[in-house]
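Q: structure of the sequence below:
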Amino acid sequence: MAGSRLRIIVTGLAALYPVGGVAWDYLQYIVGFARLGHDVYYHEDSWSWPYHPIQKTYTADPTYSVDYIADFFKTYAPDLTGRWHYLHLHDRSYGMDRSAFDEVARTADLFLNVSGACMIPENLSANCVKVFLDTDPGYNQIMLSERLSWSENVDRWCATVAAHDRHFTYAENIHGADCIVPRMDFAWKTTRMPVILDLWSGPAAEPADSARPWTTIMTWNAFKGKLVYKGVEYFSKGTEFEKLMHLPRQAQARLKVAVGGVDAPLDRLAEYGWEVVDGPGATVTPADYQRFIAESRGEISTAKHVYVAMRTGWFSCRSACYLAAGRPVVVQDTGFCSIFDCGKGILAFNTPEEAVEAIRRVERDYSRQACAALGAAAEYFDSDKVLARFIEDAF
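A: Presented below is the predicted three-dimensional model:
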């Protein structure tokens, strides 16, 4: 099967959260599989009201989300404009009509449920390989183990995960001796974010002069309750970012954060010297997201506490995009230095002092580090390589 042309359905959350980073996270899969010669379709069926980033509220009206997906394919993959299906609230189809998508599902070879975002189509071929892709490692495995009551429909979600034939994860260190992610009874295979490198050639060609800030794009806290495993509580990203609160003064550099999420301390970040902008507002379209990265010197970011504490080996989809734009990344170590060659384009830190030194190291030889960033993107995240290996491992 690995050498055959496959009919592939890829799911995502681009309609549920129509903002730039989310669009790139999911829709590069569709473009990448198509470029490998596969017959690929995007499908979204989350049963949920979509978020409207302009109105900053969830809404029963799907118009903004429908237009958003259509615009992405029209702009970045016009040959795929007729290959997406958004089933709004599990009721009404947009993009492809329901009968056309049902025929695709009936004849599909591979169903890739990225983030476990969607329900398995009811009439999916019995011969179709169903793959659950865990993009939120530690969190998802704890939820599978503990079935925390504050998570809505957790039992149904756990049953859906178990109904897949293969289980992949962005926790590339999940089989490492130092990784404490509960594996449950799943035979986890590892993978990573695919990046369509030529779609990032524009940002990569834009000079990153020394006056530009080091930046990141983040959600402060995405958890709706306490994430507890074996008596230990694990946290989201804000907990780790607190450790960098003084970094602008320590590094004596321009640092900028585009932040969203619950309880983000925007005023306090600004008081400590961070340039602060609204995350969804600054990166609402795929083009805005690319522009924000292109206008950066590099990325400076922490990871979610759960990724770090459990030594997952997770590496950010966002950071992969910075690399593809030729921007070096200074990012908190989750265990990925056993997988990637850290120090060249990718610089890891464990403490604020190490983050300061990493920024200074990049600035001392910026041109070489920027070239190394592009090299890392090509070596580790090129969609042709990532998705070809994924197909081999899935079959």
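Q: hey, let's count contacts and neighbours off CA atoms from now on
A: Will do.
Q: can you give me the strands in the stretch 151-300 of the chain?
A: 166-169, 188-190, 214-219, 227-229, 232-234, 255-260, 275-278, 298-301 (DSSP state E, counting those that start in this stretch).
Q: most neighbours per residue, which of those strands?
A: Of all those, strand 298-301 has the most neighbours on average by mean count of other CA atoms under 10 Å, namely a mean of 28.
Q: what's the following helix or strand after that strand?
A: As assigned by DSSP states H and E, the chain's next helix or strand after strand 298-301 is helix 305-309.
Q: now distance to Asn127 too, for the strands of the stretch 151-300 of the chain, in JSON lines please.
A: Shown next, in JSON lines, are those (distance: least, CA to CA, whole Å):
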{"stretch": "strand 166-169", "distance to Asn127": "13"}
{"stretch": "strand 188-190", "distance to Asn127": "21"}
{"stretch": "strand 214-219", "distance to Asn127": "38"}
{"stretch": "strand 227-229", "distance to Asn127": "36"}
{"stretch": "strand 232-234", "distance to Asn127": "39"}
{"stretch": "strand 255-260", "distance to Asn127": "41"}
{"stretch": "strand 275-278", "distance to Asn127": "45"}
{"stretch": "strand 298-301", "distance to Asn127": "42"}
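Q: looking at those strands, spot the one closest to Ile8.
A: Nearest to Ile8 among those is strand 166-169 (14.6 Å), distances taken as CA to CA.
Q: one step back: wait, which of the strands of the stretch 151-300 of the chain is closest to Trp24?
A: When these are compared for distance to Trp24 using CA to CA, the nearest one is strand 214-219, at 13.3 Å.
Q: want to put them side by side, so please do this one too:
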Amino acid sequence: MHGPSRQKRVVVFGIMGQMPFAGMAWQVLQYLEGFRRLGWCVHYVEDTGQWPYDPERQTVTDDPAGEVAYIQRMMEWVGLPEQWAYRSGVDGRIFGLTDSGLSAVLAAADVLLNVCGATVLREEHLAIPCRIYLETDPVLPEIQAARGVPFTMNMLSAHTHHFTYGENLGEPDCGIPASPFHYQVTRPPVVTDWWDAEPPSDTGAPFSTVAHWKQTDKDVEWNGELYKWSKDVEFRKFLELPRRCPEPFELALTGIDGEGRDELESLGWRTADALRVSGHIETYRDYVRAARGEFTVAKDQYVRMRSGWFSDRSVCYLAAGRPVITQETGFSKFVPTGRGLFGFETLDEILDAVDRIAGDYDAHSEAAREIAADCFEAEKVIGKLLEEAGL
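A: Purely as a prediction, here's the structure:
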């Protein structure tokens, strides 16, 4: 007779306190919930070594109280009020779990999931038998690994498995260089029932998105070409869209000054404050639900490299029954498009997608939900990841 099987244990490492914005929180929370629904014992740990960030003053601080309170609220919301720990990058103090409690959680863990690859693993982390590097932003790490950058090589070597949102990685049409590490592909998970929504009540609801407008700190050169990180590079290719289409378009932005907003609004775009939208997870979810759909672009790196990347924000729009029109990265090789989800390369393709959605909004809304459930449901995505990791 065999006794009851031991519950599997996972520790999810992330940065939702260090980056206390709703998009990052939803990313982590959907992993936590996906594991829990698969029957795993789940803990969240934040241990990046970085000093705390104060979103109101938009600067680092030596006071971790804000980050600790934010993580506590998120973990209470997801129903795991005591299953978290935060280590201060200032003095090493641990909040949430006790020091001994955190040590016990790490010692008992079967899997470590390093979301965004944002945590440099400590010696005590290396005892966990399965350590998964989860790359949500492909291109730069692969280029750094191809160049043998010591920090990147050490970071990746500390993990037993490597997964990426770059679903086209290794395909003939993908320009991302081969890595010395074996990457497997995955997708952003979404807990679809968290996003259930009625059709938008406002007949003038826009196609919207949330984005950082200008950001250049991750531009990278490869084979004599510069691949850019900033979203404005791709948005600028389609600035005339509102003048060509009767539907309203709204961009909730950060990283843009007043002059930039004035330029967009003069061209017919609506703008909103991304910091306000992203201040609370419920506000962010309400913003998604209030939209007619999502229109967005991808980063130049993802587009020109044909990465196959897909957005963890877009999967939330899909789950809410909001059709998505997003720039092609090669993702359409792996996810169905043409109903509820449209990839584009040209302005005419955007206009065609808008027309098709307008022609039968209810059908495209239902198709969006079906794509979320079939391709991105958290239990399916995480279950496949675990299977491919040999668990």
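Q: quantify their similarity with the TM-score.
A: For this chain pair, the superposition-based TM-score is 0.93 by TM-score structural alignment, normalised by the length of the second structure; 383 aligned residues with a CA RMSD of 1.8 Å.
Q: are we agreed that Asp62 of the second structure is in a strand?
A: No. Asp62 of the second structure is assigned coil when assessed by DSSP: H, G, I helix; E, B strand; the rest coil, not a strand.
Q: mind listing what the aligned partner of it in the first structure touches?
A: Aligning on TM-score structural alignment places Asp62 of the second structure opposite Ala60 in the first structure. Contacts for Ala60 of the first structure (CA atoms under 8 Å, 6 or more residues apart in numbering) come out as 49-50.
Q: ok, now Thr186 of the second structure?
A: 163-167, 381, 385.
Q: switch to 10 Å and redo it
A: 134-136, 162-167, 309, 376, 381-382, 384-385, 388 (CA atoms under 10 Å, 6 or more residues apart in numbering).
Q: just Val149 of the second structure next, same as before
A: 141, 143.
Q: likewise for Trp188 of the first structure?
A: Contacts of Trp188 of the first structure (CA under 10 Å, 6+ apart): 132-134, 166-172, 174-175.
Q: can we see that at 6 Å?
A: Trp188 of the first structure makes contact with 167-168, according to CA atoms under 6 Å, 6 or more residues apart in numbering.
Q: that one matches what in the second structure?
A: Here Trp188 of the first structure is matched to Tyr183 in the second structure, going by TM-score structural alignment.
Q: now do the helices in the stretch 1-150 of the first structure.
A: Here the stretch 1-150 of the first structure has its helices, by DSSP state H, counting those that start in this stretch, at 20-35, 63-76, 98-106, 139-146.
Q: want to throw the ones you listed into TSV with distance to Ile8 of the first structure and mean neighbour count?
A: Output for the helices of the stretch 1-150 of the first structure, formatted as TSV (distance: least, CA to CA, whole Å; neighbours: other CA atoms under 10 Å):
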stretch	distance to Ile8 of the first structure	mean neighbour count
helix 20-35	8	22
helix 63-76	17	17
helix 98-106	9	17
helix 139-146	24	19
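Q: distance to Ala370 of the first structure added to those helices, as CSV?
A: CSV is the format used below for those (distance: least, CA to CA, whole Å):
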stretch, distance to Ala370 of the first structure
helix 20-35, 21
helix 63-76, 25
helix 98-106, 42
helix 139-146, 33
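Q: tell me which of these lies nearest to Ala320 of the first structure.
A: helix 20-35 (10.1 Å).
Q: what stretch of the second structure does the closest one fall on?
A: The aligned range for helix 20-35 of the first structure is 22-37, by TM-score structural alignment.
Q: not counting sequence-adjacent ones, nearest residue to the spatially most central residue of the second structure?
A: Nearest residue to the geometric centre of the second structure (CA atoms, centre = their mean): Asp312, 4.0 Å. Nearest residue to Asp312 of the second structure, sequence neighbours excluded (CA to CA, 6 or more residues apart in numbering): Pro188, at 5.1 Å.
Q: okay, now the one you found: neighbour count?
A: Using other CA atoms under 10 Å, Pro188 of the second structure has 24 neighbouring residues.
Q: ok, now the one 4 residues further on?
A: Taking other CA under 10 Å as the neighbour definition, Thr192 of the second structure ends up with a count of 22.
Q: can you check Asp257 of the second structure too?
A: 11.
Q: circling back: what does the match of helix 20-35 of the first structure contact?
A: 16, 190-191, 278, 280-281, 378-379.
Q: again, 8 Å this time
A: With CA under 8 Å, 6+ apart, stretch 22-37 of the second structure has contacts from 10, 12, 14-16, 41-44, 74, 78, 115, 188-191, 278-281, 284, 312-313, 378-379, 382.
Q: cool, stretch 84-98 of the first structure as well?
A: By CA under 8 Å, 6+ apart, the surrounding residues in contact with stretch 84-98 of the first structure are 15, 41-49, 62, 66, 70, 82-83, 101.
Q: hmm, try it at 10 Å
A: The list of residues contacting stretch 84-98 of the first structure from outside it, by CA under 10 Å, 6+ apart, reads 9-16, 30, 40-50, 60-63, 65-67, 69-70, 73, 81-83, 99-102, 104, 119.
Q: pretty sure the residue nearest to Asp312 of the second structure sits against Phe163.
A: No. Between Pro188 of the second structure and Phe163 there is no contact under CA atoms under 10 Å: 11.2 Å.
Q: give me the common contacts of those two.
A: Thr136.
Q: hmm, Ser210 of the first structure is touching Glu363, no?
A: Yes. Assessed by CA under 10 Å, Ser210 of the first structure is found in contact with Glu363 at 8.4 Å.
Q: any residues in contact with both of the two?
A: Contact criterion CA under 10 Å, 6+ apart; residues bridging Ser210 of the first structure and Glu363 by contacting each: Arg297.
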